[in-house]
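[1] Provided below are the primary sequence and the corresponding predicted coordinates.
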Amino acid sequence: MVDLAERLGQIRVRVRAPGTEIEAELRGRTGISLSFEESVYEFIDESALERALASIARLLWAGWRRQYLSAIDETSLSIDANDFRDSNFIADRARIEAIGTSSDERIVITTVGMENFAVHIEPGTVREVPEDQFATKASAAATKLIQDFQAKVSELKKRYYE
């Protein structure tokens, strides 16, 4: 039988930004890849790309969360709020602000509670950064965002439960 950690590590979510030909895949908890169909990157501006990437972030998180809950359902674990402390923890977790930035600081992804996502791309980035490099940098920023959120959730758990 596959244990929960292994099952969570096997999660794969593939999404496409609505109305675009931009796709992303999340593997496990933090493995993200981004791809563009032919000629999409060269004709998109930063503003449209920001909106598309924010949509992708929402879709990836929703897909991951759905598979996570499915994996939990197959165990005896309860992740529901059982008391006032749990309710407060869940409310505080929903307010966690996390950020992920590319190494060159051209791409910044932010979230509040992994529900509301925003992406900022420095003007001129699409013109100056080749598609493959942009995809790598955006994926790295997204991974850092997830890691930042996870670290803050871990700290929050310590405050509430240790």
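    Arrived safely.

[2] alpha carbons only for contacts and neighbour counts from here, please
    Fine.

[3] How far off centre is the helix ranked longest in the chain?
    Longest helix of the chain, by residue count under DSSP state H: helix 131-161. Relative to its chain's centre, helix 131-161 lies at 7 Å (C-alpha atoms, centre = their mean, to the nearest Å).

[4] Pasting the second one now:
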Amino acid sequence: MGRLADRLDGIRVRVRAPGTDIEAELRDRTNVTITFGESVYGFADERGLERSLAALARLVYAGWLRQYRAAIDESALDITPRDDRDDEFLDERSKIEAGGRSSDGRISLTCVGMQEISVEIGPGTVRELAEEEFAARAKEAVTLLIREYLAKVSELRKRFYG
């Protein structure tokens, strides 16, 4: 199991928001970096960034899930639901609500089952924060979202499987 855990920890996903020059990279399960192409942030607005960050989050999760499944397949570990309890666990997991907010409260992310992802950016944030500050605050919010989601999945797993 140690090799599988190492493989899962080593998953790295890099994606670009459709129609933009905004990228996100996930490493070490919770370490997310957001980068902007040249002059992109300077012309951005909060609503556009909300859409782009939500798209990035969905793409990162899809990329992580793809690599996770490949690692599981290579390990020969069978994670196929076997009974009603497994199906109920998966159903409950898909309903988990989690969220994360930057330390300054300007950027927040919420999700339901890591499928429905929403981003809210406070008015004036782009004007008041430099690109690097914005990226750092977004990273804070994303990291908290991921950690809360993983903690709730772990709690659910204990409830179902002991």
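    Received the coordinates, thanks. Computed from a prediction, not measured in an experiment: that's the story for all the values here.

[5] what's the TM-score here?
    TM-score of the superposed chains, computed with TM-score structural alignment, normalised by the length of the first structure, equals 0.97; 162 aligned residues with a C-alpha RMSD of 1.2 Å.

[6] ok, back up a step: check the mean deviation of the longest helix of the first structure from the second structure.
    Here the mean offset of helix 131-161 of the first structure against the second structure after fitting is 0.6 Å, by mean C-alpha distance after the TM-score superposition for the first structure.

[7] Show me what that helix is packed against.
    Applying 3 or more C-alpha pairs under 8 Å, 6 or more residues apart in numbering; DSSP states H and E, we find helix 131-161 of the first structure packed against strand 31-36, helix 84-93, strand 97-101, strand 107-112.

[8] Can I get these in TSV including distance to W64 of the first structure and mean neighbour count?
    Output for these, formatted as TSV (distance: least, C-alpha to C-alpha, whole Å; neighbours: other C-alpha atoms under 10 Å):
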stretch	distance to W64 of the first structure	mean neighbour count
strand 31-36	12	19
helix 84-93	17	14
strand 97-101	17	21
strand 107-112	16	22
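
[9] just so I know, which of those lies nearest Y160 of the first structure?
    Closest approach to Y160 of the first structure among these is made by helix 84-93 (6.8 Å; C-alpha to C-alpha).

[10] okay, the angle between that closest one and helix 131-161?
    150 degrees (axes from the mean of the first three to the mean of the last three C-alpha atoms, to 10 degrees).

[11] Contacts for helix 84-93 of the first structure, please.
    D80, A81, G113, V153, L156, K157, Y160 (C-alpha atoms under 8 Å, 6 or more residues apart in numbering).

[12] one more time with 10 Å, if that's ok
    79-81, 94-95, 112-114, 149, 152-154, 156-157, 159-161 (C-alpha atoms under 10 Å, 6 or more residues apart in numbering).

[13] Can I get the buried ones among these as something I can paste into ChimeraX?
    Here is the ChimeraX command that selects the buried residues among the contacts of helix 84-93 of the first structure (16 or more other C-alpha atoms under 10 Å):
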select :112,113,114,149,152,153,156
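
[14] Nearest to R58 of the first structure, out of the helices and strands packed on helix 131-161 of the first structure?
    Comparing those under C-alpha to C-alpha, the one sitting nearest is strand 107-112, at 9.8 Å.

[15] Quick check: what element follows that closest one along the chain?
    Where DSSP states H and E defines the elements, the next helix or strand beyond strand 107-112 of the first structure is strand 116-121.

[16] matching residues in the second structure for that following strand?
    Using TM-score structural alignment, strand 116-121 of the first structure corresponds to residues 116-121 of the second structure.

[17] quick one: contacts of the matching stretch?
    For stretch 116-121 of the second structure, contacts defined as C-alpha under 10 Å, 6+ apart pick out 45-58, 94-95, 97-102, 105-112, 138, 141-142.

[18] residues contacting the residue nearest the centre of the second structure?
    Geometric centre of the second structure, nearest residue: A57, 4.9 Å, by C-alpha atoms, centre = their mean. Applying C-alpha under 10 Å, 6+ apart to A57 of the second structure gives the contacts 15, 17, 24-26, 32, 51, 63, 109, 111, 114-119, 142.

[19] In CSV, list the helices and strands packed on helix 131-161 of the first structure along with distance to T125 of the first structure.
    Formatted as CSV, these follow (distance: least, C-alpha to C-alpha, whole Å):
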stretch, distance to T125 of the first structure
strand 31-36, 16
helix 84-93, 33
strand 97-101, 14
strand 107-112, 9
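
[20] For V129 of the first structure, which of those is the nearest?
    From these, taking C-alpha to C-alpha, the stretch that ends up closest is strand 107-112, at 11.2 Å.
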